[in-house]
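A.B. asks: pasted the sequence and its predicted model underneath.
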Amino acid sequence: MIDAALLSVPIVAAVAGWVTNWLAIQMSFYPVHFVGSGMFRWQGALPRKAETIAHLFIDKTLRQFGNLNAAYQQLEPYRIVEQIVSQVTPRLDEYIDEAMYKAQPVLWDNLPPILRKRIYQRAKAQLPSLIEALVDDFGDNLDELVDLKALLSHELTQHPDLMNRLFKQAGPLELKAVVNSGALIGGALGCVLASAWWFYPTSWLLPAGGLFIGFITNWFAISWLFAPLKSRRFLFWSIQGLFLRRQPEISDVWAKLVS
């Protein structure tokens, strides 16, 4: 007759697998700031490594384009010009009035309306070329004007939860699947452990097996998120890391968060 305690091994292993995976995810995200003191300080893995991860993102992006100027050209600067012109033109008369009243209020007050109208018209005609020249000049000197890593480091210092929000918004289903996988893998390994205990009931087997199951469930959880790097075919399935297969969505979330 099979001992009831033996039957509980897969159940306990499944619960332990779920709990350890859930705890691993929580410890990756929290606490956002360091807690404790001295040797007993802890901060979530993602907030702690956020700056390093962000710099890797930047380095990889720039390697693809060559430099920041080349990356900027991929943004289609002419669209930036069109956007700026469309936003400025409706209020250009107002901007001119404001500037002239500050510089030459008496002259502007006494200027005939027809001359004012010509100034408005000329400014509107020249605006696109001026904005285009400004945008081109900005793009040509972008490497000197902008330090992406410094900007991102400052942003992450001000908002250490930024990387947490990235992963949570980009992959809530994936994170949930990883936690739930702990129960499935833990239960399956628990069955193996129970079988091993049935044939070899030694005192060290269950504790050692429990540690092994905890390690395997956590290792699989992390691996499942980020490996394999590239999509691979296995029979009828395409296999790739859960987050890696969602790179377009993650890129979109990342762009919105840092914009």
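C.D. replies: Done, it's in. Numbering: from 1, shown residues only.
A.B. asks: every contact and neighbour count from this point should use C-alpha atoms.
C.D. replies: Will do.
A.B. asks: which residues sit in contact with the residue nearest the centre of the chain?
C.D. replies: Central residue of the chain (CA atoms, centre = their mean): Leu166, 3.6 Å from the mean position. Shown in contact with Leu166 (CA atoms under 8 Å, 6 or more residues apart in numbering): Ile250, Val253, Trp254, Leu257.
A.B. asks: of the residues you listed, just the buried ones, ChimeraX syntax please.
C.D. replies: Selecting only the buried entries of those in ChimeraX, with 16 or more other CA atoms under 10 Å as the criterion:
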select :250,253,254
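A.B. asks: gap between the residue nearest to the centre of the chain and Pro10?
C.D. replies: Computed as CA to CA, to the nearest Å, the Leu166 to Pro10 distance reads 35 Å.
A.B. asks: just the helices in the stretch 101-250 of the chain please.
C.D. replies: 105-110, 113-140, 142-145, 148-158, 162-170, 172-199, 205-226, 247-258 (DSSP state H, counting those that start in this stretch).
A.B. asks: hang on, the earlier thing: as TSV, the contacts of Leu166 with distance to Pro77 would be great.
C.D. replies: TSV is the format used below for the contacts of Leu166 (distance: CA to CA, whole Å):
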residue	distance to Pro77
Ile250	24
Val253	22
Trp254	21
Leu257	22
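A.B. asks: which one among the contacts of Leu166 gets closest to Glu98?
C.D. replies: Leu257 (34.5 Å; CA to CA).
A.B. asks: this is the comparison structure:
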Amino acid sequence: MMPFTYGFVGWFTNVVALKMTFYPLEFVGIPPYLGWQGIVPKKAQKLALKSVNIMTERLIKVEDFFSKVDPDQLETEFQPILNDLIPSATHEIVHHINPILRKHLENGHGEEIVRAVQEKCAHTVKNIMVQVKENVSSVFNFRSLVLRKLTGPNVERIVNIFEEVGSKEFKFIEHCGWALGGALGIAQAVLWNYLPIWWTLPIQGVIVGYITNWVALTMIFRPLYEKRVGPIKYRGLFIARQEEVSKKYSNVFATQVLTARNVLEEILYKRAARTLVETIQAETESAATRLNLAGQLDAENNGEDSDFENTKKEVIRKVSDSLAGSSTKLETYMGRAMSIENNMFKRMKDLPPEEFEPILRSAFQEDEYVLILIGSVLGAIVGLVQGIYMIAV
């Protein structure tokens, strides 16, 4: 039974180690130390930053995102949608200004404000994209976008990325546990014939749990370069799959993080909505000045918590959501123009092994020793149960 028992131990300790790498997403237990949170969700901020650094240094030139995007094409597709939103957005904001001013401005002057806003915002979309192409870093915060999409309430996304990219390696870890644990179990059975002392079994359990976890993790990433022993050639499993992993990693990032919608939300939807609201406010103030009306638009003077400010925020949200909901065709165009997946894949598959390895290993590296120790502890527990059983029989 020893080979079967330790085959199970090797498999079980490796499975537990993997699960504890990714789950639970939130800390379970009594904080700060009595409990557990998956290594990846716990280190999500740091891992996301590593992903950003790898991408910006080796895989992506942010300027390439927009080099093929035509501002005139965007204006043709998008500006009519924005124009249709101007009347309702203007009336919404004017309706929530100082009641004394509102009474005069709504009495025949509301349409003047709408026309002025439409004139001033006639090329908002084109102007924003021209600014983006001229100076990407001042408009598009790539780092901030990736961090928001992979951390906080979106932490499950970074877990999914690592699980998808390393799915074959994780299966190997499980199978390696069975095979190596079984082989060590045979050695244990032989040793038991010569040294049938029950307390040696927990010690052997520690060794088996440690070795199976350590060997499995090592074989995934080492050696970086192909080695040969006689006719046998071998290399780290993850490194050997570089092209396949690159394709999957690029696809996951392009479809879950750096989507055309996410990029447009960052550079266009909210920016266009804010520009619109700021223009409405400016034109409303200009109309009040022309009519010699005294007083501020915001009657409450409560800063960020006033009804007027809350209305502006709500209008920005509505306009942004309306733009996002009406731009499927535009997002398809942007996705093709940016070619994120294709560009990432081409560069990633050609990375040297030293730079490719951290893409998956960063999920384990800082706490690798914890995963190996978990295997040792679980192996010791099983060995102790074995020892008790041997005494009983």
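C.D. replies: Sure, I can see it. The structure presented is a predicted model; accordingly, all values stated were derived computationally and were not measured.
A.B. asks: before we move on, back to that, quick one: which of the helices of the stretch 101-250 of the first structure is nearest Ala24 of the first structure?
C.D. replies: helix 205-226 (7.2 Å).
A.B. asks: contacting residues around that closest one?
C.D. replies: In contact with helix 205-226 of the first structure (CA under 8 Å, 6+ apart) are residues 13, 16-17, 20-21, 24, 174, 178-179, 181-182, 185-186, 189-190, 193, 197, 240-244.
A.B. asks: and what about Arg41 of the first structure, helix, strand or coil?
C.D. replies: strand (DSSP: H, G, I helix; E, B strand; the rest coil).
A.B. asks: can you find the partner of it in the second structure?
C.D. replies: Applying TM-score structural alignment, one finds that Arg41 of the first structure aligns to Gly35 in the second structure.
A.B. asks: residues near its match, how many?
C.D. replies: 10 (other CA atoms under 10 Å).
A.B. asks: ok, it - contacts?
C.D. replies: Phe27, Val28, Gly29.
A.B. asks: show me which of these are buried.
C.D. replies: Phe27.
A.B. asks: still on that earlier bit, for the match of Arg41 of the first structure, give its distance to Arg290 of the second structure.
C.D. replies: Distance from Gly35 of the second structure to Arg290 of the second structure, by CA to CA: 66 Å.
A.B. asks: rewinding a little: translate the residue nearest to the centre of the first structure into the numbering of the second structure.
C.D. replies: Match for Leu166 of the first structure (TM-score structural alignment): Ile161.
A.B. asks: okay, that match and Gln256 of the second structure: tell me how far apart.
C.D. replies: In terms of CA to CA, Ile161 of the second structure sits 9 Å off from Gln256 of the second structure.
A.B. asks: what about Arg63 of the first structure, helix or strand, and which?
C.D. replies: Assignment of secondary structure by DSSP states H and E places Arg63 of the first structure within helix 45-65.
A.B. asks: what's the next secondary structure element after that helix?
C.D. replies: helix 68-73.
A.B. asks: hmm, who's touching that next one?
C.D. replies: Contacting residues not belonging to helix 68-73 of the first structure are listed as Leu62, Phe65, Gly139, Asp140, Asn141, Leu142, Asp143 [CA under 8 Å, 6+ apart].
A.B. asks: what about 6 Å?
C.D. replies: Phe65, Gly139, Leu142, Asp143 (CA atoms under 6 Å, 6 or more residues apart in numbering).
A.B. asks: trace the last one over to the second structure, please.
C.D. replies: Counting by TM-score structural alignment, Asp143 of the first structure corresponds to Ser137 in the second structure.
A.B. asks: neighbours around its match, how many?
C.D. replies: Using other CA under 10 Å: Ser137 of the second structure sits among 12 other residues.
A.B. asks: now Ala17 of the second structure: closest residue in space that isn't a chain neighbour?
C.D. replies: Leu371 (5.3 Å; CA to CA, 6 or more residues apart in numbering).
A.B. asks: so what does the helix or strand containing that neighbour touch, helix or strand wise?
C.D. replies: Assigned by DSSP H and E, Leu371 of the second structure belongs to helix 368-392. Counting contacts by 3 or more CA pairs under 6 Å, 6 or more residues apart in numbering; DSSP states H and E, helix 368-392 of the second structure packs against helix 200-221.
A.B. asks: list the buried residues for the helix it packs on?
C.D. replies: 200-217, 219-221.
A.B. asks: residues contacting the equivalent of Ala177 of the first structure over in the second structure?
C.D. replies: Matched to the second structure by TM-score structural alignment, Ala177 of the first structure sits across from Phe172. Listed by CA under 6 Å, 6+ apart, Phe172 of the second structure has no contact partners.
A.B. asks: try it again at 10 Å.
C.D. replies: Asn14, Gly166, Trp178, Ala216, Leu217, Met219, Ile220, Leu237 (CA atoms under 10 Å, 6 or more residues apart in numbering).
A.B. asks: counterpart of the first one over in the first structure?
C.D. replies: This means Asn14 of the second structure. In the first structure, Asn14 of the second structure lands on Asn21 (TM-score structural alignment).
A.B. asks: count of neighbours near that match?
C.D. replies: 27.
A.B. asks: surely it touches Leu184?
C.D. replies: No: using CA atoms under 10 Å, Asn21 of the first structure makes no contact with Leu184, being 11.2 Å away.
A.B. asks: what are the ranges of the helices in the stretch 251-393 of the second structure?
C.D. replies: Going by DSSP H, counting those that start in this stretch, the stretch 251-393 of the second structure shows helices at 260-264, 270-290, 307-325, 328-338, 340-348, 353-356, 358-361, 368-392.
A.B. asks: let me have the contacts of helix 68-73 of the first structure in TSV, extended by distance to Gln83 of the first structure.
C.D. replies: Shown next, in TSV, are these (distance: CA to CA, whole Å):
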residue	distance to Gln83 of the first structure
Phe65	24
Gly139	16
Leu142	19
Asp143	23
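A.B. asks: fine by me, thanks again.
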